[in-house]
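Q: Below: sequence and its predicted model.
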Amino acid sequence: MALPRLAYFHLMKRSNMLTQSPLPVLGHGRTNRLLTSIVALILAATAFAFSAGPAKADTPGGQISHLWIDISGGPSSNAVIQYSTFLASIRNAAGHGLGSVYTTQNASTSLIRADINVNGNSLRLWISPHNLYLRGFTNEANETYYFRPDSTEQYNLAEVMQNLSHTAGSGTGLLPPLGSMHQLPYGGDYNDLLSYTGKVNNNPYDRSQMDESFYGSYGLNNSVWNLLYVNSGDIYGSTMARSLLFMIQYTSEASRFNDVEGGMRGVMAGTQNVGIPAAQQELENHWRAISQSLNQAYANQGFSPVYVGPHVGTLNNASDATRYLRMGLGNVLYVNPTEDWWHTEL
């Protein structure tokens, strides 16, 4: 079974030789949150201990990191291990350690290519390491679809890729054909995306209605296949938007928060749930504020309490924050400070 790997273009590609013993499936709740943290720390340490090259944090400016996961085997205890190692690779490519958590890097001109492989096909996801935003994807036909720039951050994936084609050296081989770029009609925020996901039983198909499963209609497997074979005529339909909503949770949000990773580990083990719990949504909506207070604490400037919401309550100190947070935002200027529904991080 192929294990997820992290490779910088200028380093030897690494094969993470992990011992694949069954681990507990982690879901929602404080106990499982603690277990998720312990397991992921062990996995990250093991991955780099058996690495063929030196462990390296951050993706240098103007460069591309490449990592991947293979889901062809379906849900299993080994798939759970594979997934947590995949997330550890994303965190390592996006930043570095800060206290007991990770924090994103400052360089905003680099890119992460995260492949999800299934039965010989490869869905290529593009993530900006300075804020863990999912920016777009490349399908099996080498067509790239990317979020429309919004008023809060004028990030254009097509322009970033064009610049990388001049700066990434041999890493330019990781880029897709630049002549097949398609801008989506929605931008990098949940409300804009959810205006295209449609409804289920007269309720908006949002994070509360999301199919959190491996083989469900809009779970992991079908979301990958939906995006692999999408074409430009599908960009206004709900199928693409729902599949992207899943991918955001599976990569970006799970890299940031322990509990989101726990829920997705359940997906990799074969459990099926409807919706992301309200507490997790509150945390996702306050990633910037939590990160800012934690950054202050690690700089010996004190921790400013953060009210997250009615389900999480107030985080009063760094210990409260690190129970939930796995990877913080290094430079809070990279995320809009209002953190309202129109500017929730993707």
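A: Yep, it's here.

Q: okay, CA-based contacts and neighbour counts for the rest of this
A: Will do.

Q: and stretch 230-243, how far from the chain's centre?
A: Distance of stretch 230-243 from its chain centroid, counting by Cα atoms, centre = their mean, to the nearest Å, is 20 Å.

Q: An error on my part: the question was meant for stretch 288-298.
A: Here the centre of stretch 288-298 is set off from its chain's centre by 20 Å, with Cα atoms, centre = their mean.

Q: That one: which residues count as buried?
A: Neighbour counts over stretch 288-298 (16 or more other Cα atoms under 10 Å) mark 288-295, 297 as buried.

Q: from these, which ones fall inside helices?
A: 288-295, 297 (DSSP state H).

Q: and the residues you listed as a markdown table, adding distance to residue 282?
A: Converted to a markdown table, those look like this (distance: Cα to Cα, whole Å):
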| residue | distance to residue 282 |
| --- | --- |
| 288 | 12 |
| 289 | 11 |
| 290 | 11 |
| 291 | 14 |
| 292 | 16 |
| 293 | 16 |
| 294 | 17 |
| 295 | 20 |
| 297 | 21 |
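
Q: Number of residues surrounding residue 237?
A: Residues near residue 237, counting by other Cα atoms under 10 Å, number 12.

Q: List of residues touching the helix or strand that contains residue 134?
A: Assigned by DSSP states H and E, residue 134 falls within strand 133-138. Here strand 133-138 makes contact (Cα atoms under 8 Å, 6 or more residues apart in numbering) with 123-128, 144-147, 157, 176, 188, 227-228, 248, 251-252, 345-346.

Q: Out of those, list just those in strands.
A: Filtering the contacts of strand 133-138 for membership in strands, criterion DSSP state E, returns 123-128, 144-147.

Q: List the buried residues for stretch 106-126?
A: Under 16+ other Cα under 10 Å, the buried positions of stretch 106-126 are 106-118, 121-126.

Q: Second structure for comparison follows:
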Amino acid sequence: MSLAVVPGLLSTAQPAAAHTGDGSVNHVWLDLGDAPSSQQTIAYSTFLASLRAAVSDTWRDGTQYTQNASQQEGIVRVSLSAHDDSGNRRAVDLWVQPDNLYVVGYSPQGSGVSYTFSDASFNRAPVDTSITNLPFGGNYQALVQAAGRDRSSMPVWWNDIRASILQLANQTSANTNTQNTARSLMLLIQMTSEAARFNDLEGVFRAAVGDWGWGTNGLPAWQQNLENNWGVLSNFYWNLVGAGNTSTPTVPYVPGIGTIENTDQVRRYLRVLHTFNAGWNYPNPSRDEL
């Protein structure tokens, strides 16, 4: 098992080794600390660098992209911790696929149980707990239905992040508190997978973990449109650099942002691309990213 740890508020860590090997578990960690601070902002970005390294290979121009899928694929354990009102540290592990950065489930640390999305398809062999399906899927429509709200009405404040970590860390059943579980997962997926993919999402959460007074009551439409077009923008980039499936790619249009015309514009928004071996093309894949 390869290991990269971002252990807490004032600590530093080296990013994880590139790639997560077949059958292995790559581990990255973030402790939320006791309050927002500039040090926590640094710790959060260091954590994201570790997560990106755990799933990525590097193209010749320095661009990071997710590793290729395999039947024996490993998994990334993303540990998030916070202190409850009694000062006890509680932690939850999110399970992340390294070929696409999808969160497929979570495990309250120390519980011996993982709760996975009902539609999740991944190599379960590296997961060292029992596995129980949640009563909802991880695709966009299913998660929104279970949460009773979408990203446009999802609060992003330090207290919301803390509450989401604690809610999942204290969960004891797949079938209780399902709305709160779906809401917590939606927020923490944004904080981890989506922020690893997109520069602007990292900025949202850097601000939230750094300042009591900063937050937002939902993501604007243009940021959601970016998330929904991760596959399209990745495919466009690979076609431009000659690693895709056409020499005359369709120029993407992202509502709220406009036309994306070149590799520099793709890299302005995307920090990690989807692998060029995924075979994605227009339109988006059937699973909406979250």
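A: Yep, it's here. Predicted model, so just to flag it, every value in this text is computed and none were measured.

Q: returning to that earlier point: out of the ones in helices among the buried residues of stretch 288-298 of the first structure, the closest to residue 200 of the first structure would be?
A: Distance ranking of those against residue 200 of the first structure, using Cα to Cα, places residue 288 first at 30.5 Å.

Q: Looking for the alignment partner of that closest one in the second structure.
A: Aligning on TM-score structural alignment places residue 288 of the first structure opposite residue 231 in the second structure.

Q: Neighbours of the residue lying closest to that match once chain neighbours are set aside, how many?
A: Spatial nearest neighbour of residue 231 of the second structure, chain neighbours left out: residue 284 (6.0 Å); criterion: Cα to Cα, 6 or more residues apart in numbering. Neighbour count for residue 284 of the second structure, taken as other Cα under 10 Å: 16.

Q: In terms of helices and strands, where is residue 284 of the second structure?
A: Under DSSP H and E, no helix or strand contains residue 284 of the second structure.

Q: okay but it is in contact with residue 229, surely?
A: Yes. Using Cα atoms under 8 Å, residue 284 of the second structure is in contact with residue 229, at 6.7 Å.

Q: Map residue 177 of the first structure onto the second structure.
A: Taking TM-score structural alignment for the superposition, residue 177 of the first structure sits opposite residue 129 in the second structure.

Q: any idea how far its match lies from residue 107 of the second structure?
A: Using Cα to Cα, to the nearest Å, residue 129 of the second structure is found at 8 Å from residue 107 of the second structure.

Q: more neighbours, the two?
A: Neighbours per residue (other Cα under 10 Å) separate residue 129 of the second structure from residue 107, with residue 107 holding more: 27 against 15.

Q: Looking for the alignment partner of the more buried one in the first structure.
A: So, by TM-score structural alignment, residue 107 of the second structure is matched to residue 138.

Q: mind checking how far its match is from residue 175 of the first structure?
A: Counting by Cα to Cα, the separation of residue 138 of the first structure from residue 175 of the first structure is 10 Å.

Q: Likewise for residue 320 of the first structure?
A: Per Cα to Cα, residue 320 of the first structure is found 40 Å from residue 175 of the first structure.

Q: In terms of neighbours, single out the busier of those two.
A: A direct count of neighbours by other Cα under 10 Å for residue 320 of the first structure and residue 175 places residue 175 higher, at 19 against 15.

Q: give the contact list for the more buried one.
A: Residues counted as contacts of residue 175 of the first structure (Cα under 8 Å, 6+ apart) are 161, 165.

Q: Then the one 10 residues further on?
A: Contact criterion Cα under 8 Å, 6+ apart gives 147-148, 235-236 as the residues in contact with residue 185 of the first structure.

Q: quick one: it is in a strand?
A: Yes. The assignment for residue 185 of the first structure by DSSP: H, G, I helix; E, B strand; the rest coil puts it in a strand.

Q: so which strand or helix has the counterpart of residue 224 of the first structure in the second structure?
A: Counting by TM-score structural alignment, residue 224 of the first structure corresponds to residue 165 in the second structure. Residue 165 of the second structure is part of helix 158-169 when elements are defined by DSSP H and E.

Q: go on, residue 47 of the first structure?
A: For residue 47 of the first structure, the element it lies in under DSSP H and E is helix 30-49.

Q: Tell me which residues of the longest helix along the second structure come out buried.
A: Using DSSP H to define each element, the second structure has its longest helix at helix 38-55. Across helix 38-55 of the second structure, burial judged by 16+ other Cα under 10 Å covers 40-55.

Q: What residues in the first structure pair up with it?
A: Going by TM-score structural alignment, helix 38-55 of the second structure sits over residues 77-94 in the first structure.
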